[in-house]
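Trainee: prediction below, plus the sequence it came from.
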Amino acid sequence: MQRGKISFGKIQLNINQPPDGPNADANEDGKESGSSGGGGFKKMDKQQMIRQIEDVAEDLESQHLKEVMGISGFGRKAAQVFDINEQIAKAKITRPGVEKKREVPEQEEEDVIGPLPPAAVEDSKQGCKDEATNKVEDSDDDCSSDEDSDDEQSLSKRIPYTHEVQMQHGSRAVLALAGDPSGARLVSGSIDYDMCFWDFVGMDSSMRSFRQLQPCENHPIRSLQYSVTGEMILVISGNAQAKVLDRDGFEKLECCKGDQYISDMSRTKGHVAQLTSGCWHPFNREQFLTAALDGTLRIWQGLKAKEQCQVIKTRAIGGLRTNASSCNFNRDATLIAAGCVDGSIQTWDTRKMFVNTTHCVRGAHQKGAEITSIVFSYMGQQLATRSNDETMKLWDLRKFKQPLNTWNNLYSRYDTTDCCFSPDDRLLVTGESLPKDQAEANLYFYSTKSFQEVQRIPVSNSHVVKTLWHPKLNQLFVSCGNGTIKCLYDEKRSIRGATLCVVKTHRKRQQMEMVGISQIITPHALPLFRQEKSRSSRKKMEKARMDPVKSKRPDLPITSGQGGRVASSGGTLSSYVIRNLGLSKRVDDDQDPREAILKYAKDAAENPYWIAPAYKVTQPKAIFSEKLPTDTEPSTKKPRTEADN
């Protein structure tokens, strides 16, 4: 029986070709397969075969397709079971130009060497339909995800203010507030000289600080800030010397004070007037910046430095001296910005000499009104300033002559009232002092793009001084004029921080009663009335340990007894032998041994057991020694004389 033969040649991968083409007719008739299959081995001469084999070997793309199709060579190993849809998907990933090649005519498509499975065309059609449906579904998913992202991007929903927690610092206004970069701790300073440390991990729902101290004696705390690593805290107070504390509040550095009788402030070792502001370097943990009312900004380097390393002078119109009320670094530490009392904003490039300003905007705010805060955005392209002239302005560093927008009617009583950016730079937040005609002070949220008011949150019936939006916790901390600190957070969007404290219940401590003992020292008192000398606690403890009553010593184990009964005395080996081996009855060791023996004399005489039976035959009657008569007693002993010697 003659069967049809399959010849191998160049087969084009035409996925869209119907199964009833000329190749299908040729495959049905084995004899015609060699002629209509694109050229078989019978009609090919050797040179053409060699030329085709060389072309195939040189064609790297076809070799790659062979590996993708799972065909390693001619013969039985070439006919492997594989999924055409999976192979097409792999070819899409490895060859990004496959989809574009589908639009090219058939003659320009790349040839594939090897047999094509009979169900390949149907599978490829089904794969194309599946891909089309997947594209439609993906486009629908993209549209829905875009809608969700639009909902998430609504600015009012980005503000974490659904829940509120209150912390009590004291009774006076809280002027300074700073958060640890990791979000584990918070520090606050007030006008009553106190500085409180708050630990979110150790606090419970009572929200009490774990440490309170006065680092600068009788000076109010104006500004606080953690270093970039969170190891140290910069304390700016009302005196001329800034301090650096460690994480637990212990002093690490106190800046030196300058000579107030020297007119040139660049020749003094430190500030000579009250500090107004200060901040850490963004990425140098030992460098910080301070501003004071002596008309200078000073850069300090290291914790052992006795004087500053750089002095920057703020100048008014005409070269006169003006004081800086706020200062700050930008995010990459290339600019230093200062807000001055004369209403000007001045910046310096840290890569150049601090002689001339990089930017100087005169009349940025009202003259004589302090610029209480100057903050760079996280992207570094925008700058926000807050002033006591009841305004807040947003500036673009690329066009620094005019502000982008000005917000008015923001009443402020404190020279430390600040503003801050949201972590995504889309919102600008500030607080207001309580006006006379209002019941509560508000927290304002403005958009940095549309400049519209997004949200207004009433905070307290007192002034709002400091505002801190922590980027890692996504929580808002607001300090008030009545000594309270309020934390606003969202249960879904906020993490750690105050959310760890509200779930912990407050446990009351047991009250301990302590009675003081007064000691009267009488060195010449009689021994009867003499008191013991006061000893150390260790000696008292050792003495009490030896006393069985004070140490509450338990009863010692029983070491003597028999049959469950405790012997009154006797724990030796002899008493044990007598009690168990020698006698059947119990013998008390505390009685007279003579009486104990004589009480058996009558019984021993009547019923002898040990000695009498042995002498019963030879000596039936016992003979005992008797006393001599008194007459035969010898006379008194004669004294010894010399003749006897």
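Mentor: Thanks, I have the structure now.

Trainee: from here on, contacts and neighbour counts on C-alpha atoms
Mentor: Fine.

Trainee: tally up the residues packed near Lys449, please.
Mentor: Here the number of neighbours of Lys449 (other CA atoms under 10 Å) works out to 11.

Trainee: mind listing what Gln168 touches?
Mentor: 207-208, 483-485 (CA atoms under 8 Å, 6 or more residues apart in numbering).

Trainee: what do you get if the cut-off is 6 Å, keeping everything else the same?
Mentor: Thr484 (CA atoms under 6 Å, 6 or more residues apart in numbering).

Trainee: and it, how far from Ser209?
Mentor: 9 Å (CA to CA, to the nearest Å).

Trainee: kindly report the same for Ser188.
Mentor: Ser188 is 10 Å from Ser209, by CA to CA.

Trainee: same question, Lys90
Mentor: 61 Å.

Trainee: what about the strands in the stretch 301-450 of the chain?
Mentor: Ranges of strands within the stretch 301-450 of the chain are 310-313, 324-329, 335-340, 345-349, 359-361, 371-376, 382-387, 391-396, 405-407, 419-421, 427-431, 441-447, based on DSSP state E, counting those that start in this stretch.

Trainee: dump these into a markdown table; add mean neighbour count as well.
Mentor: As requested, the strands of the stretch 301-450 of the chain are exported to a markdown table (neighbours: other CA atoms under 10 Å):
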| stretch | mean neighbour count |
| --- | --- |
| strand 310-313 | 19 |
| strand 324-329 | 28 |
| strand 335-340 | 24 |
| strand 345-349 | 21 |
| strand 359-361 | 16 |
| strand 371-376 | 26 |
| strand 382-387 | 25 |
| strand 391-396 | 20 |
| strand 405-407 | 15 |
| strand 419-421 | 25 |
| strand 427-431 | 24 |
| strand 441-447 | 21 |
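
Trainee: also this one, for the comparison:
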Amino acid sequence: MATYIEETKKHFQSNGRTKEMSAHNAKVHSVAWSCDGRMLASGSFDKTVGLFNLDKDKIRLETTYRGHTDSVDQLCWHPSNPEQFVTASADKTIRIWDVRSSKSVAAVNTKGENINICWSPDGHTIAVGNKEDLVTFVDARTHKPKAEEQFKYEVNEISWNNTNDLFFLTNGHGNINILSYPELKPLTMLRAHPANCICIEFDPTGKYFATGSADALVSLWDVAELVCIRTFSRLDWPVRTISFSHNGKLLASASEDLLIDIAEVETGEKVAEVSIEAPSFTIAWHPSRYLLAFACEDKDKYNRDRDAGTVKLFGLPSDV
């Protein structure tokens, strides 16, 4: 009987095609899937948001949203409503979008240039962090800020745990800070990496979370014990973005290396890799399939001074 790793390697051998979609006029900063996997959204330096529709193995750009007046740096979808997502921009606002509308349904003013955003698992709260390390908590129903927390350290990425009662931050000292939620009382600090701890992601099963660091390592942590289980070390450059597959069995990680590493979580063994031509700072697994959306700092084929602004999808059948 073939092992899971063997089966998965075989899957990607026959489903290893990457499709490239033109979406923006400048660098793509963020890609994310709706919870039902029908929609993929992308945010760009060109101030726009692209919305793609996935139908079986066909994906097409459906809408381009405008409204932000500066770079769209990160976006995320409502955890259970497949029609709503939120964007964080350097224009000192966040915008909430509904795919049934041609414009944003709400714009919330914030106190700085926003660089990271996440939606609480219960769908009630949106947390947004800015360049001054201020995190603002916005009521997702009233669109009004309900709390804010100023941190004395560099906050890189933020996330709730899957049970909505803890709030995690990665910081510039290589640590993970954990706060109670909603009280926002500091509970503990994990010394995760010797260098800047850049990104954090919880696996869908709630068993693990992972962090990526400037030391080029990805660390896998046990949620219940808060201990590091293993590290993944195939990349040579700072790990900028990580993503767990829908079943929590695969972990993809990307950096300035010209590949995206796909590892089996339980062993750390390489299952596949995606060859790329430029650094990638955003990746996202589909919520129910082995399809990986990502974007790179590609240049236009005909004008190397211009960004390509493309969004890519890996994991499509090779014979199509």
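Mentor: Received the coordinates, thanks. Note that the structure is predicted; figures quoted are calculated from it, not measured.

Trainee: so after superposing, what's the score?
Mentor: For this chain pair, the superposition-based TM-score is 0.84 by TM-score structural alignment, normalised by the length of structure 2; 307 aligned residues with a CA RMSD of 2.9 Å.

Trainee: what sits closest to the alignment partner in structure 1 of Glu264 of structure 2 if chain neighbours are left out?
Mentor: Matched by TM-score structural alignment, Glu264 of structure 2 corresponds to Ser447 in structure 1. Closest residue in space to Ser447 of structure 1, ignoring its immediate chain neighbours: Leu427 at 4.7 Å, by CA to CA, 6 or more residues apart in numbering.

Trainee: and Lys90 and Ser209 of structure 1? which has more neighbours close in?
Mentor: Remark: of Lys90 of structure 1 and Ser209, Ser209 carries more neighbours, 20 against 13, as counted by other CA under 10 Å.

Trainee: residue in structure 2 matching that one?
Mentor: That one, Ser209 of structure 1, aligns with Leu61 by TM-score structural alignment.

Trainee: ok now do that match, which residues does it touch?
Mentor: 51-52.

Trainee: the one 5 residues further on now?
Mentor: With contacts taken as CA under 6 Å, 6+ apart, Arg66 of structure 2 has the following neighbours: Thr48.

Trainee: any idea how far the match of Glu264 of structure 2 is from Ser156 of structure 1?
Mentor: 10 Å.

Trainee: next one: Leu598 of structure 1
Mentor: Distance, Leu598 of structure 1 to Ser156 of structure 1, by CA to CA: 114 Å.

Trainee: can you pick out the residue with more neighbours from the two?
Mentor: Taking neighbours as other CA under 10 Å, Leu598 of structure 1 and Ser156 compare with Ser156 leading, 16 against 11.

Trainee: translate that one into the numbering of structure 2.
Mentor: Ser156 of structure 1 maps onto Lys9 in structure 2, by TM-score structural alignment.

Trainee: equivalent analysis for Ala173 of structure 1, please.
Mentor: Checking TM-score structural alignment: Ala173 of structure 1 goes with Lys27.

Trainee: skip the chain neighbours and tell me the closest residue to its match.
Mentor: Using CA to CA, 6+ apart, the nearest residue to Lys27 of structure 2 is Gly309, at 5.0 Å.

Trainee: Gly112 of structure 2 corresponds to which position in structure 1?
Mentor: Matched by TM-score structural alignment, Gly112 of structure 2 corresponds to Ala273 in structure 1.

Trainee: any idea which element the match of Ser209 of structure 1 lies in?
Mentor: strand 58-65 (DSSP states H and E).

Trainee: could you list the buried residues of that strand?
Mentor: 59, 61, 64-65 (16 or more other CA atoms under 10 Å).

Trainee: can you put these in a markdown table and add distance to Tyr181 of structure 2?
Mentor: Below are these laid out as a markdown table (distance: CA to CA, whole Å):
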| residue | distance to Tyr181 of structure 2 |
| --- | --- |
| Ile59 | 38 |
| Leu61 | 37 |
| Thr64 | 35 |
| Tyr65 | 33 |
